[in-house]
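S.K.: Please find the sequence and the predicted model below.
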Amino acid sequence: MTDDFAALGAALPRILDGLLITVELTLGGAALALVIAIALGLAARARNVVLRGSARTVIEFFRGTSLLVQLFFLFFVLPLPPFYLELEPVAVGIVGLGLNYGAYGAEVVRGSINSVPAGQWEATTALSMSRSQRMRRVIFPQAWALMLPSLNNLLIQLLKGTAVVYLITIVDLTAELNRLRVDTDVFFAYSFGLIVYFLLASVLSFGMSLLERRAKHRLGRGDAPRGIFGSARSAKGANA
């Protein structure tokens, strides 16, 4: 066991580099996925049949095909004729993760918008709001609070999805764990990997929980995020 920890100490700089790549893939893929999810989720509700059908086709295509095959296509096929589009491996990882999880997120966005009570829609009609005002000022803020728990789950799935990106030559955390396995043993290397991924997931979940509390607080449905760290008295003061 002492030798395993010595090998871990020697490999720690490489592991930290791989960890940074994993964080970069996670945050970049999540940002792109959120943009795609909102765009496709709104388009899937459009009155225009062509726009709605196109959005549904894109959503079902990326949900119905393998993330690994999508990454291979982006990395190995796009540089070939007739595309001639060559991306850096990290960019391929971010785009692949963003497209795949953005398609899943689009269903979360669409379902959350549909879950806003009918009375809210009727109120915006009574106030003679335009479609953009209705969505921006009333419907989407309420849908945002509803969709955050599901988006949190997708974010954790995306983090774990980064583990397959090393197959397109990206030296991420999983790739470094495989190298650590050679210097130690299977149990030690992958047990350490489980702990690191768990800690990353915990940090992301905590951040998403703060966003959820903030979204609900803006709607008057809960304490402000600072109430998590403050005393009961400070939380009451925030609600006053």
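M.R.: Done, it's in.
S.K.: rest of the way, CA atoms for contacts and neighbours
M.R.: OK.
S.K.: name the element the nearest residue to Phe75 once chain neighbours are set aside belongs to?
M.R.: The spatially closest residue to Phe75, leaving aside those adjacent along the chain, is Val92, at 6.3 Å (CA to CA, 6 or more residues apart in numbering). Assessed by DSSP states H and E, Val92 sits inside helix 89-115.
S.K.: Show me what that helix is packed up against.
M.R.: Taking 3 or more CA pairs under 8 Å, 6 or more residues apart in numbering; DSSP states H and E as the contact definition, the neighbouring helices and strands of helix 89-115 are helix 2-43, helix 49-64, helix 67-72, helix 140-161.
S.K.: Please compare the first structure with the one that follows:
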Amino acid sequence: MISSWTQLLPLPLQGARITIVVALLSAGVALVLSIAVGLARLSGLRAIRWLSTIYVEFFRGTSLLIQLFWLYFALPFVGIELPKLLAAVLALGLNYGAYGSEIVRSSILAVPKGQWEAAIALNMKPWQRMLYVIIPQAFVRMLPPLGNLLIELVKGTSLVYFITLADLTYQAMVLRNNYIAWTPQILALLLIMYYMINALIAFAIRLIERKASVGRL
């Protein structure tokens, strides 16, 4: 029998480590996709814009849980069997990358027209305009919504419970099944741990925002 809160902690702490690993890897995939697809949506080539739009609309328009099920449960029927961690990272990365790409695209478009014209007047090449003038200004605009998206991603990692990846939610449910009488305490601990992880992320994002905003109007 459990007699104190401290006896509840070992399994959730193990699960929190998996949750953080999944979140970090998924965030890396999502960030790369956000930038690549966000820029692709602004491409002068219609085929690239078309393909990137299909990706965004598909992953925004379908359930993350069903995407996860497809990657883990459906692909083996066509001979592709993914490890639990890889399936989780791909599902989260592909889904949140679609949302992130819209943040990148809209932030770039929000840069004042005068900045684009000034870069053209300086005879900069398109890649130079984007790299040295547009993206640094768009980056400051991207940070708050990307920070919010990262927090949503961390909360979304709880869905990996359904493919039995031993994350924070999974370990909490194991405890709950073993100690039904402690259900309120276990679920309260689950809430607190998710909140602490996201509070740290929010704090880090605010620090980055302040540093990135220094010297800018």
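M.R.: It's in. Treat the numbers as computed from the prediction; the structure is a model and nothing was measured.
S.K.: TM-score of the superposition?
M.R.: Here the superposed chains carry a TM-score of 0.95, computed using TM-score structural alignment, normalised by the length of the second structure; 215 aligned residues with a CA RMSD of 1.4 Å.
S.K.: still on that earlier bit, what stretch of the second structure does the helix holding Val92 of the first structure fall on?
M.R.: Helix 89-115 of the first structure corresponds to residues 84-110 in the second structure, going by TM-score structural alignment.
S.K.: mind listing what's buried in that stretch?
M.R.: Neighbour-count burial for stretch 84-110 of the second structure, with 16 or more other CA atoms under 10 Å as criterion, is recorded at 84-85, 87-108.
S.K.: Over to stretch 59-79 of the first structure?
M.R.: Ile59, Phe62, Arg63, Leu67, Leu68, Gln70, Leu71, Phe72, Leu74, Phe75, Val77.
S.K.: Kindly report the same for stretch 117-135 of the first structure.
M.R.: Residues of stretch 117-135 of the first structure classed as buried by neighbour count (16+ other CA under 10 Å): Thr124, Arg134, Met135.
S.K.: Just say helix, strand or coil for the last one.
M.R.: Met135 of the first structure falls in the helix class when you classify it by DSSP: H, G, I helix; E, B strand; the rest coil.
S.K.: ok, back up a step: centre of the chain versus the next helix or strand after the helix holding Val92 of the first structure, how much separation?
M.R.: Following helix 89-115 of the first structure in sequence order, the next helix or strand is helix 118-126 (DSSP H and E). The offset between the C-alpha centroid of helix 118-126 of the first structure and the centroid of the whole chain comes to 31 Å, using CA atoms, centre = their mean, to the nearest Å.
S.K.: after superposition, how close is helix 118-126 of the first structure to the second structure?
M.R.: Between helix 118-126 of the first structure and the corresponding residues of the second structure, superposition yields a mean separation of 0.5 Å, by mean CA distance after the TM-score superposition for the first structure.
S.K.: angle of that helix against helix 140-161?
M.R.: Angle of helix 118-126 of the first structure versus helix 140-161, following axes from the mean of the first three to the mean of the last three CA atoms, to 10 degrees, is 130 degrees.
S.K.: The second structure: which residue goes with Leu19 of the first structure?
M.R.: Residue-level alignment of Leu19 of the first structure against the second structure, with TM-score structural alignment as criterion, gives Ala16.
S.K.: May I have the residues that are in contact with its match?
M.R.: Listed by CA atoms under 8 Å, 6 or more residues apart in numbering, the contact partners of Ala16 of the second structure are Asp167, Leu168, Met193.
S.K.: Try it again at 10 Å.
M.R.: Applying CA atoms under 10 Å, 6 or more residues apart in numbering, we find Ala16 of the second structure in contact with Pro10, Val22, Ala166, Asp167, Leu168, Thr169, Tyr170, Gln171, Leu190, Met193, Tyr194, Ile197.
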